[in-house]
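Trainee: could you look at this predicted model? Sequence included:
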Amino acid sequence: MTSAAARTALDLTADLPVPALEDLYRDLHRHPELSLREHRTAAALAGRLRAAGYETAEGVGGTGVAALLRNGEGPTVLLRADMDALPVTEETGLPYASERDGVMHACGHDLHVTWLTGAAEALAAGRDTWSGTLLVVGQPAEETGEGAALMVGDGLYERFPRPDVLLGQHAAPGPVGLYAHSPGLIMSASTDIDIVVHGRGGHGSRPESTVDPVVTAAYLVTRLQTVVSREIAAREPAVLTVGRIEAGTRHNIIPAEARVELNIRTQSDEVRDRMIAAIRRIAAGECASAGCPREPDVTVGNTFPVTVNDPETDHRVAAVHGRVFGAGTILDPGPAMGSEDFAQLAEHEGGRLPYSYWFVTSTPADVWDAAPGTDLMEKFAAVPGNHSPHFAPDLSTVVPGVRTLVSGALAYLVH
């Protein structure tokens, strides 16, 4: 079955309209849209899917797209791409760089939509080679962790058939031509936490009459660095990042409050709960030590679940990818500390649906070769990664990224 799926995938992608797909990618890259504002992107995807013969719905979960292609008896396979961009100012210098100030496709979702479009069109054109049902999903708001849950909550699986398997992928730094699969945990959970430190404001010349929340926030940020290093066992992967501090309006005014925004990454609920408890304790302690007039507000915000591949599903997809791309192209890097909301598409009242999620490396050859280091991991750490203002996937990944989705789907649709 793996061999037949691989051969069929290569046949269906042998004559892809590469210039048109590259034009689509460049257009999407020039016009990035933030989470739940992906109107132009969604319209472009929906238009291509309709033209390919899919029953297409827009506005699912806000700005999501869902499209169905029924093609006889067989399983239902869901292919997903996320569509949103980030509030990042682009510094790539590309001729097709973002035309929107302060917004950039710094995570590769424009490439994901291009891959999904090419795969959906190729599978529709070659429907005489497979049987079953395709459910193609353009998902909004992955970056904020909202989109998958919004689509499911908006009746995705009531309006469309429940999939038997879900497939998704992500552009990642690394030399072009590698496909990273992990049969099990592949991405971590992520939790945003907001802390408001309440002080007593006043004139900068009379600090003795105030309780300075800026100084308290500074101590808090420093103390938070001990949560992972001193409270979490070394065998437990965990990350705590303070991403934003905001306080004050002028040089000589001591403000009444300071805001600290942070993010934690964990690979188990136990470690997550322990870290949140430690953050609450440390925040309360630092504020009490400073004599703050009230306890801090600690709010747990957006949360991404862990992404755990179904081993049998991932082995099956990795096997067909190995057939398509050849020996040495499939690697298992182990779980990453990055996070995704893809797993929320697999939540169903009948139980969790099986899925495979993998990475497609996309660093241009000249950038990779110029990066310092002698081995894969040293260079990996040195090249621009996701969320960097310099992140610029190589256009040569357009065809491989289409083939990964096509071959993954055909692993189930070729009988």
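Mentor: That came in fine, so what should we check first?
Trainee: rest of the way, CA atoms for contacts and neighbours
Mentor: Noted.
Trainee: got the contact list for the closest residue to Gly147 other than its chain neighbours?
Mentor: Leaving aside its chain neighbours, Gly147 sits nearest to Ala141 (4.4 Å; criterion: Cα to Cα, 6 or more residues apart in numbering). Neighbour list for Ala141: Leu34, Ser35, Leu36, Asp82, Met83, Asp84, Gly147, Ala148 [criterion: Cα atoms under 8 Å, 6 or more residues apart in numbering].
Trainee: what's the neighbour count on Gly285?
Mentor: Residues contacting Gly285 under the criterion other Cα atoms under 10 Å number 15.
Trainee: that one in helix, strand or coil?
Mentor: helix (DSSP: H, G, I helix; E, B strand; the rest coil).
Trainee: second structure for comparison follows:
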Amino acid sequence: MNIQTLIDDEVNRIGKEIVSLRRVIHEHPEIGLEVFHTAHVIVQSLHDSGIPCKDKVGGAGVVVHIEGKEPGPCILLRADMDGLPLTEETGLGYASKVKGKMHACGHDLHAAALTGVAKILWSLRGQLKGSFKLVFQPGEETLDGAEAMIEDGLLVNPVPQAALGFHNWPSLATGSTAYHPIVSFAGSQAFSLTLTGLSGHAAHPHSAIDTITAAANFIMQLQTIVSREIAPVKPAVISVGRIEGGTAENIIAEKVFLSGTMRAIDPEVLLKLRQTIERLLHGLETSMRVRYKISYSKQVPSLLNDKAVLEKVLYSARSMLGNDKVVEMDEGSMGTEDFAYISSKIPSVYLRIGSKSPDSDVRMVHRPDFAPNEAFLDVAMRLISRLAIDFTGEN
């Protein structure tokens, strides 16, 4: 019996269990690093199958290490577990029971699917080579979960030779997978800026220093950085996502707070974006008479696919799904994924796996009406198991 038949039999055996697990996780979303209930549910499911694991890695992270019968390389498989601060509007029977929190990015799908993969690999371990390190990670949306787990020893004992990350993709047909040959996600850095002026009566602006006008001027200047400071062949984005200032319509605001993000593939471009922002702010101090204070988050690196690992992954994916179901993307994403902290240390590949729903027109994550196709679970369990087993040397 070939390996794909064995995987398929296991998926058929546990399929309903994994759907139920996903729905339990979906009903109780948690945010950031504080995903302890989600981790507990996953650990309990693993223990029910007799699978040992280590919890509380980097906080709420869970790690499973499964060894095959024969020696071989180790591959790391990672799924995220955290939700988002949104109130769900799907109307599903298993919708979030936590007001203001929702699995609007499908991390519940990822965590349930990887739990299924753990059960499959555990069941077949007597016929496998190498070893498998399965990682259930908190804090992807906050971009601090992977790093926390790495600092807690994730990438040692054993050291993986490769890593595989994945994400459901609601614009991609269920049953398909997609990749970019080089770039999966851009690097990024967030900034927080406070402008301070002098408050006064709106009827006498000449006696005040208007931070709202200064903020508006600065935001418009930001939009010239990419078009006039960065080479057109170098992708870059600057976005201001939040602005707060003022207390009343007839008072010149003394302070304005802004926050946003810078994104680029090339780390040198990110550095230039930051340097240019600082230059513009120095000019703003002179031209608009405001004072500024700016701080930056830690820079997240770009997520790049390793060519050699990608070749192996694509060969296996095409063998399983068919050439027409393995899609090369025209471009990577300017979004950010903290799996990049892993991929910057270990040869890695990141895949999109189709979750397009026939019952929904929603083709984007991070929406209150996000309702992906649960058939994703079946496909993801089969695909991730097959890719991992092939990599470690079964086929």
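Mentor: Received it, and whenever you're ready, just let me know what you need. This is a predicted model, so every value here is computed, not measured.
Trainee: and the contacts of Ala141 of the first structure, which of them are in helices?
Mentor: Gly147, Ala148 (DSSP state H).
Trainee: between the contacts of Ala141 of the first structure, which is nearest Glu347 of the first structure?
Mentor: Glu347 of the first structure lies nearest to Ala148 out of those, by Cα to Cα, at 9.7 Å.
Trainee: which residue lines up with the closest one in the second structure?
Mentor: Using TM-score structural alignment, the partner of Ala148 of the first structure in the second structure is Ala146.
Trainee: that match is in contact with Ser344, isn't it?
Mentor: No: the pair Ala146 of the second structure / Ser344 is not scored as a contact, 11.6 Å apart, by Cα atoms under 8 Å.
Trainee: so what's the aligned partner of Leu345 of the first structure in the second structure up against?
Mentor: Under the alignment defined by TM-score structural alignment, Leu345 of the first structure corresponds to Ile342 in the second structure. Shown in contact with Ile342 of the second structure (Cα under 8 Å, 6+ apart): Ala146, Ile150, Ala163, Ser348.
Trainee: over to the residue nearest the centre of the first structure. Which of the three states is it?
Mentor: For the first structure, Glu340 is the residue whose C-alpha lies nearest the centre (Cα atoms, centre = their mean; 4.5 Å). Here Glu340 of the first structure takes the coil state, with states given by three-state DSSP.
Trainee: likewise Ile342 of the second structure?
Mentor: In three-state terms, and counting by three-state DSSP, Ile342 of the second structure is helix.
Trainee: residue boundaries of the helices in the stretch 101-250 of the second structure?
Mentor: Applying DSSP state H, counting those that start in this stretch to the stretch 101-250 of the second structure gives helices spanning 107-124, 145-151, 211-229.
Trainee: got a list of contacts for the last one?
Mentor: To tie it back to what came earlier, the one meant is helix 211-229 of the second structure. By Cα under 8 Å, 6+ apart, helix 211-229 of the second structure touches 195-198, 236-238, 240, 245-246, 252-256, 273, 276-277, 280-281, 284, 288, 290.
Trainee: off-centre distance for that helix?
Mentor: Here helix 211-229 of the second structure is found 29 Å from its chain centre; the criterion is Cα atoms, centre = their mean, to the nearest Å.
Trainee: rewinding a little: TSV please, covering the contacts of Ile342 of the second structure and showing neighbour count.
Mentor: Formatted as TSV, the contacts of Ile342 of the second structure follow (neighbours: other Cα atoms under 10 Å):
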residue	neighbour count
Ala146	26
Ile150	15
Ala163	25
Ser348	26
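Trainee: and the gap between Ala214 of the second structure and Leu92 of the second structure?
Mentor: Using Cα to Cα, to the nearest Å, one obtains 46 Å as the distance from Ala214 of the second structure to Leu92 of the second structure.
Trainee: ok, those two, which is more surrounded?
Mentor: Between Ala214 of the second structure and Leu92, counting by other Cα under 10 Å, Ala214 is the more crowded of the two (21 against 11).
Trainee: the more buried one -> the first structure?
Mentor: Under the alignment (TM-score structural alignment), Ala214 of the second structure pairs with Thr216 in the first structure.
Trainee: cool, Ala317 of the second structure as well?
Mentor: Structural alignment (TM-score structural alignment) places Ala317 of the second structure against His321 in the first structure.
Trainee: for the one helix or strand that match maps to, buried residues please.
Mentor: Element membership for His321 of the first structure, per DSSP states H and E: helix 311-325. Neighbour counts over helix 311-325 of the first structure (16 or more other Cα atoms under 10 Å) mark 311, 313-325 as buried.
Trainee: look up how far Gly168 of the first structure lies from the aligned partner of Ile75 of the second structure in the first structure.
Mentor: Using TM-score structural alignment as the criterion, Ile75 of the second structure maps onto Val77 of the first structure. Distance of Val77 of the first structure to Gly168 of the first structure, computed by Cα to Cα: 11 Å.
Trainee: neighbour count winner among the two?
Mentor: The neighbour count for Val77 of the first structure versus Gly168, taken as other Cα under 10 Å, is higher for Val77 (25 against 22).
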